[in-house]
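Trainee: Sharing a sequence plus its predicted fold:
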Amino acid sequence: MVGPALLVAVALLVLLIGLAYGGGANERPIGDPGALVRFGLPIAKLFVNLGAAVTLGAIVLALFALSPKKDEYNRALDIAASGAAVYTVAAGATGFFTFLNVTGTAITFDDQFGAKLGLFFSDVELGQAWLATTLIAATLTVLCFAVRGQILMVFVGVLALVSFVPMAQQGHAAGTAGHDAAVTSLGLHVVFAAIWLGGLVTIVLIRKTLESGRLVAVISRYSSLALVAFIVVAVSGYASAELRIGSLDRLLTPYGVLVLGKVAVLIAIGLFGAAQRNWLIKKMQSSQKVISGYFWWIVVAELGFMGVASGLAAALARTATPVPEELAVTPTAAELLTGEPLPPELTFARYFTSWDIDLIWLLVTAFGIFFYLAGVVRLKRRGDRWPIHRTIFWVAGLLVLFYLTNGGIAAYQDYLFSVHMLGHMGLTMVVPVLLVPGAPVTLAMRAVEKREDGSRGPREWILLAVHSKFGTVLANPLVAALLFAGSLWIFYYSPLLRWAMTDHIGHEWMIVHFVLTGYLFVQSLIGVDPVPYRLSYPLRLLLLLATMAAHAFFGLAIMSNVGLFLADWFGAMGRTWGPPPMVDQQIGGGIAWSLGELPTIALAITVAIQWSRSDTREQKRHDRNADRTDDAELREYNEQLARMAARD
C-alpha cells in the first residue's frame, strides 16, 4: 500500500501547489462560491481521475495480462470495483461542487436549494454530464463485483471507456474553435493515462497473489501496454497544449509553466520506466529474489512521479488558459454550425495541402502500420516468408485511411456534401479493397505468440472474435452484403446523418462503421483470412453485381432527390464559393454512382483471377494425383466403360 498512498499524497500536495501558482483556487471578485468549493472541486476532480484510472487500468490488465484461473484475476477485479466506488463518490461530489461553483448558490437545507440542484442535474448540460458519469461509475462498481467472466468483462471495460466521454467533452476549448480536436486529444489523454497509471497501481496491489515466475510475465505484458499508453499520452498532450497555449511566447504564463512541468514529469516517467523495467525484467528472469525487492522500490518511485503528473493535471483543469475560450464577437454561420471559420475556396491543390488532423485516426494508422511491419519482421527473423504484396496493400490502405480522415477531404467535408460523399466512398470501398489483401488476421496468427497460462493476449482475442457466433454472422457473405448496401440508405435517410455531421462522436462512429462494413463485404469476396463460410466464385460475382446495382441505384436516388439533405447544415454555411447546395448534392450523388463503380471493377477482376487460379490449382492437384497413382482413376473409368460395353 506504500505506492498507492504515496501516489495520493504527492498528487494532493502538487495539486495545492499548482492551484496556488496558477490561481485556480483564487477568490473571485464577483460570485465567489467560497473556499470550500474553490478547493473542494479540484480535489474531488483529482479523485475522479484516480478512481477512473484504477477502474479502467485494472480491467484492462485483467483482460490482457492476467489469468482467470489464478487469484490474481479476481483480485484485480476487486481492485477495479474499489476504484469504481471511489470514482462514484468523487464524481457525485464533483457534480455537487460544480453546481455550487457555476450558480454561486450557498448551501442551505430548504426546498429552494433542492429545486435548483435538481434543475441543474436534469436540465443543464454540465449537470447532466456529471450525473451520467456518477451513474455509470455506480454501475461499474456493481458490475466489477458481480461479473467475472472475461467476455462479459469486455463489455464492462467498454462501459468504463464510455464513462470518460462526458469528461472529455468538458474542459478548456469547449465550444470554441478547435472543439473537436480538443475533445479528441483530451479523451485520448485521460483514457491512456488511466490505463498506464491504473495498471501499475493494480500490479502493486496484487503483488502478493503473483506466484513465483508470474511477476516477470505480468510486468512484460504491462510494459507493452504502458509503452503504447506513453506514446498516446505524449502525442495527445502535445496536441492539447498546442490548442490551449497557441504560441511559444505563452509558455511563460502560469498555465504554460504548469504544462512544461507536466511534460518534464511525463518524459521522466517514460524514460525511467522503460529503461528500468526493460533492464530489470531480464535480470529478474535469472535472479528474481535479488532483483525483486529493488524492482518494487522502482515502481513506488514511479508512482510518486505519476502522483506529480496527476496533481499537475488536476491543477491545469482549474487554471485559465492563455488562449481565449470564446467565439468571435460576430461569428459567421459556419462558425456557429461547426465551431470553425469557413475555409477558403476548395481547389484541386487544396485537396492535398489542406489538413484537419484527427488524432484518433493518425494514431490508429500509425500503430496499424507499425505492428503489421513488426509482425512481418518477426516472421522474417525466424525464417518464414510473407508475401511483399500483402505488406504493400496494407500500408497503402492505412495511408489512404489517414488521408481521408486527416487530409483535404476531412477539411472540407463539413461544408460540401460532394466532398463528404467522396470521403464516404473512399472509406467504404477504397480502403477495404486495399486492407483486405493484407490478411492481418493470418499475419497475427503466425506472428503473435500463443498464451499458455489461460490469459488472453492479442492472438487469443482475435481468434475469439473471428470464431464467435456474432463474428460468424457478420462474416456471412449475405449479411455482409446487406450491411454494406443497406447501411447506405439507413444512414442518409435517417437521423444518423445529422448525428454524424453535428456531433464529433457521431462522426467517429461513421468512419468506423463504413470502414468495417466495407471490410466485411470485401473480405467475403476476395479475403485471404479464414472465414466460416465462403460462396463459390460464380455466386460471389452475382452477389457483387447485385450489391453494386443497389449501390448505383442509391447514387441515382440522391441525384434525383428534390430536397436537400440537412438543409439547415449544408444549406446554411454561408458559402460564397463552390456550387450551390442543391447542385453540390447532385454532384455527390454522381460520385456515389460513378466513382463507386471503379472499386467494383477491381473486385470483379480480382474474383475472376482468384477463380482462374483456383481452377488451375485444382487441375494441378488432379495431375499430381494422377502421377502418384499412375492414372488409376482414368484406368478405372475406362474399365467401367468397357464393362458397360461388354454387357450391352
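Mentor: Received the coordinates, thanks.
Trainee: from here on, contacts and neighbour counts on C-alpha atoms
Mentor: Will do.
Trainee: residue contacts, the residue positioned nearest the centre of the chain?
Mentor: For the chain, the residue nearest the mean C-alpha position is Ile360 (6.3 Å; Cα atoms, centre = their mean). For Ile360, the contact set (Cα atoms under 8 Å, 6 or more residues apart in numbering) comprises 184, 188.
Trainee: give me the element it is part of.
Mentor: helix 359-381 (DSSP states H and E).
Trainee: What residues of that helix count as buried?
Mentor: 359-363, 365, 368-369, 372-373, 375-377, 379 (16 or more other Cα atoms under 10 Å).
Trainee: what's the answer for stretch 319-328, then?
Mentor: Of the residues in stretch 319-328, those buried (16+ other Cα under 10 Å) are 319-322, 327.
Trainee: What lies in contact with that stretch?
Mentor: So stretch 319-328 is in contact with 19, 22-24, 172-177, 243-246, 250, 253-255, 335, 339, going by Cα under 8 Å, 6+ apart.
Trainee: How far does it sit from its chain's centre?
Mentor: 28 Å (Cα atoms, centre = their mean, to the nearest Å).
Trainee: next up, a second structure to put side by side with the first:
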Amino acid sequence: MPRFLRVIAPAALLAATLAALLLGLGIGGASAERAVLDPGAVVRFGMPIGRTLVNLTMAGLIGSLVMTVWALASEKTESRVALDFAAASSAALTVASAATLILTYVDVSGQPFSGDAAFGAGLAMFVTEIELGQLWLIQLLLAAVTTVLCFAVRGRRLTLLVLVAGLATALPLAQQGHAAGASGHAQAVNSLLVHLIGAGVWLGGLLTLVVLVRVVDRARLAVLVSRYSSLALFAFVGVAASGVVSAWLRIGSLDALLGTGYGRLVMLKTAALLVLGAFGALQRRRLIPRIAGEDRGGRVFAWFVVAELAVMGVASGIAGALGRTETPVALEPVRDQGGRITPAEWLTGDPLPPELTTTSYFTEWKFDLAWSLVCLFGAALYVAAVIRLARRGDRWPVGRTIAWLLGLALLFYTTNGPFNAYEQYLFSVHMLGHMMLTMLIPLVLVLGAPVTLLLRAVEKRRDGSWGGREWVLWAVQTPYSKVITHPAVAAVVFAGSLWVFYFTPVFRWAMVEHLGHQWMIVHFLISGYLFSLSMIGIDPVPYRFPYPLRLVTLFATMASHAFFGVTIMTGDNLMLADWFGAMGRTWGPPPLEDQMTGGGIAWGIGELPTLALALIVAVQWSRSDAKEQKRKDRAADRSGEAELQAYNEMLASQAERDRRLDTRRR
C-alpha cells in the first residue's frame, strides 16, 4: 500500500492538473494565438504550466511545514521525512519560479528567448525596475532562502522560523494577482493570500500524509489524519470564502459569470471545491475510524487519497487557467485605464467614498477577508473551548466569554467597517481607528483570558508533538516574552509607538503600502494587548507591578498620550500633505482642521480606555485586599486565632517585664 500510494497519488494529481489546465486554457481562450505580439506556443502554454507548478510546489512546502510544526513529533522519523519533503518542494519551487520569471519577461517584453547580452540586460531591468519583475525576483529569492533553511534546520523551535519563511513565499504571488492602484487592491491581495495559504495547507498537508505512509503504522496514521482533518476544515473555509471574494472582484456581475470564459471557469472550480468539501466530511466521519479499526483501512485510505488528490488537481489546473484568462473587470491600475479619474482614485485606486455623516458609521463598509476570518476563527475556537469545558463538567465565567466575543466584534467592525472605508481619506477617522485598535479592543480581549482558557481546555500531548497548548506554553516562557510582557517595556512600547509611528516614515509606509497597513494593525493590536495584559490581565505573565505602581504607570501613559494629542492639535504643518491634502475631497473639514480633530481624539477620546484601565486596576486592588483579609481570617479560624493570641501574649510579657524593672528601680 505505501509504494502504491506514493506512486499513484502524485501521478493522479499531476495528470488531473495538466488535463484541467489545458481544458481551462481552451475554455478561457488563453491558448488561442494572439492577433498582436503573440509570444508563441511555448510561452502561451509554458507560463500557465510554470505558474501552476509554482502553486503546487508552494503547497507542498507550506503543507509539510505546517504538519511538521503542528502534528508531528520532532524526535521521530516522521518529522525528518516531512522536512525532507519540504526541502524538495522548496527546491522545486525555486526552479519553477525562475522558469516562470523568464517566461513572464518573454511574454511582456515581446523579446524571444536568447543568450545574448541584450536579452540579459532587458531581463535585469525587468526584475529591478518593473513591479511584476520585482515580485517574481522576491518570490525566487524567498524560495531559495527557504530551501537552504529546510536543509539546515531540524530543531522543533527553529522549524517555526522555516514555516514563517515558507508562508512568506505566498506574499509576492498574492500581490501579483491584483495590480497596485487597481480598485479593490487591498481586498484582492488579502483574499488571494488567504486562498494561497489555505490551499497550501489543504493540498500540501495531504501530500505530506502520502509521503509519511512508509514510516508510520496505521494507528499513528489515523492520529495524523485526524490532526490534518482539523487543519483542512479551517483551510476549506478560508479557500471557499477567499475564492468567492476574489471571483466577485474580477467578475463584477452575474452576466459576466454566466457569459464569459472566466465566469465558466469559476463555476467549474466552485464545483470542484464542493466535491472536495464532501471529501472532507467523509474523511472526518467515515475514513479516520476505519484506518486503524479495519484490516482494509489502509487500502480504503489509499484509494480515498488518490481520488481526493485527483479532484484537487482539477481545481489546481482550473486555477492556473484562470490566472491566464482575461477578467471581465480590468485589473490594471485606474490611472492606466484612460479617461478622467479623481485624485483619490489616482492615490488609492478606489473612488472617494460619500460624505462622512453619523449614519455612515452604520452604513459604510469596506470588507477585509483576512481580518474577518481572524475574528470568525477566534470566536469559533473560543466557544469550542468553553463547550469542551462544560462537557467535562468545568465552568468558565460567562463574563470572560462576553468580553472576548465583544472584543472580536469590535475588531471586525474596525477592520471592515467605516474606519476601514474612510481612514485613507480622513486623518481623524484614522486616529479613531488607531485608538480602537491599540486601546479599547485589547482591553476587552484581555478580559477574556484566552491563554488560561486554552490551557484548561486543551489536553497535553504525550506523543512528542506540539499542539496549541505546548506552543503557547513555550511562547509565554521564552526570554523574549519575559521582556516584552514586563510592565515597563510594555508601557514604553505602548506610549512610544505613537511618536515613532507618526513622526517617522513608517506613517507614510502604512498609508501607501498594503503590507504597511497590515503591519500597522498587527502592531497596534499587539502593543495594546501586552500593555493591558501587564495592567489587568488574568492570563499568567512572569511579572506584574504592584497595584500602586500600576496606577502610576497608567497615569504616566495618559500624560504621554495627552502630550502627543496636544502636539498634533497645535501643529501648523499637515502630516502627509501629499496624501491627506491631495485627495480632492469636496466634503468634510479641510485637511489641517481634520488633523487637529484627530489630535483631539488622541487626547480626549483616547484617554477613556486608559481611565477604564485605571478603574479596573483599582477594583482589582480592592478585591485583592479583600481576598487577603479573608485568607487571614480563614487562617485565624483554622488555628483558633493562634497568631493573635501569640501577639497578645508577647505584649503581656513585655508589660510584665517593664513592671518588674520599675519595681526594682524603686
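Mentor: Now that the structure is in, tell me what you want to look at. Computed from a predicted model, the values in this text were never measured in an experiment.
Trainee: Assuming the best superposition, what's their TM-score?
Mentor: After superposition, the two chains reach a TM-score of 0.98 (TM-score structural alignment, normalised by the length of structure 1), with 647 aligned residues with a Cα RMSD of 1.1 Å.
Trainee: Among the contacts of stretch 319-328 of structure 1, name the buried ones.
Mentor: The neighbour-count test (16+ other Cα under 10 Å) applied to the contacts of stretch 319-328 of structure 1 identifies 19, 22-24, 172-177, 243-245, 250, 254-255, 335, 339 as buried.
Trainee: just to revisit the earlier point, mean per-residue distance, the helix holding Ile360 of structure 1 versus structure 2.
Mentor: Average distance, helix 359-381 of structure 1 versus aligned residues of structure 2 after superposition (mean Cα distance after the TM-score superposition for structure 1): 0.7 Å.
Trainee: Let's have the buried residues of helix 359-381 of structure 1 in JSON lines, adding distance to Ser163 of structure 1.
Mentor: Shown next, in JSON lines, are those (distance: Cα to Cα, whole Å):
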{"residue": "Leu359", "distance to Ser163 of structure 1": "20"}
{"residue": "Ile360", "distance to Ser163 of structure 1": "18"}
{"residue": "Trp361", "distance to Ser163 of structure 1": "21"}
{"residue": "Leu362", "distance to Ser163 of structure 1": "23"}
{"residue": "Leu363", "distance to Ser163 of structure 1": "22"}
{"residue": "Thr365", "distance to Ser163 of structure 1": "25"}
{"residue": "Gly368", "distance to Ser163 of structure 1": "26"}
{"residue": "Ile369", "distance to Ser163 of structure 1": "29"}
{"residue": "Tyr372", "distance to Ser163 of structure 1": "31"}
{"residue": "Leu373", "distance to Ser163 of structure 1": "34"}
{"residue": "Gly375", "distance to Ser163 of structure 1": "33"}
{"residue": "Val376", "distance to Ser163 of structure 1": "37"}
{"residue": "Val377", "distance to Ser163 of structure 1": "38"}
{"residue": "Leu379", "distance to Ser163 of structure 1": "39"}
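Trainee: from the residues you listed, which is closest to Pro29 of structure 1?
Mentor: Of all the buried residues of helix 359-381 of structure 1, Pro29 of structure 1 sits closest to Leu359, with 38.6 Å by Cα to Cα.
Trainee: how about the counterpart of that closest one in structure 2, what does it touch?
Mentor: Matched to structure 2 by TM-score structural alignment, Leu359 of structure 1 sits across from Leu369. Leu369 of structure 2 is in contact with 187, 190-191, 241-242, 245, counting by Cα under 8 Å, 6+ apart.
Trainee: of those residues, which stay in contact in structure 1?
Mentor: Retained in structure 1 by both residues aligned by TM-score structural alignment, their matches' Cα atoms under 8 Å are the following of the contacts of Leu369 of structure 2: 187, 190-191, 242.
Trainee: Number of residues surrounding Glu129 of structure 2?
Mentor: 10 (other Cα atoms under 10 Å).
Trainee: And it, what's its match in structure 1?
Mentor: For Glu129 of structure 2, the aligned position in structure 1 is Asp123, judged by TM-score structural alignment.
Trainee: now swap in Val106 of structure 2 and tell me
Mentor: Checking TM-score structural alignment: Val106 of structure 2 goes with Leu100.
Trainee: what helix or strand does its match sit in?
Mentor: Judged by DSSP H and E, Leu100 of structure 1 forms part of helix 71-103.
Trainee: same thing with Leu141 of structure 2?
Mentor: Using DSSP H and E, Leu141 of structure 2 maps to helix 131-152.
Trainee: counting contacts, what elements does that helix pack onto?
Mentor: Packing partners of helix 131-152 of structure 2 (3 or more Cα pairs under 8 Å, 6 or more residues apart in numbering; DSSP states H and E): helix 77-109, helix 117-129, helix 156-168, helix 170-176.
Trainee: Reformat the ones you listed as TSV; add distance to Pro39 of structure 2.
Mentor: Shown next, in TSV, are these (distance: least, Cα to Cα, whole Å):
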stretch	distance to Pro39 of structure 2
helix 77-109	6
helix 117-129	15
helix 156-168	31
helix 170-176	20
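Trainee: so which of those helices gets nearest Ala292 of structure 2?
Mentor: helix 77-109 (17.8 Å).
Trainee: Buried residues of that closest one, list them for me.
Mentor: 78-107.
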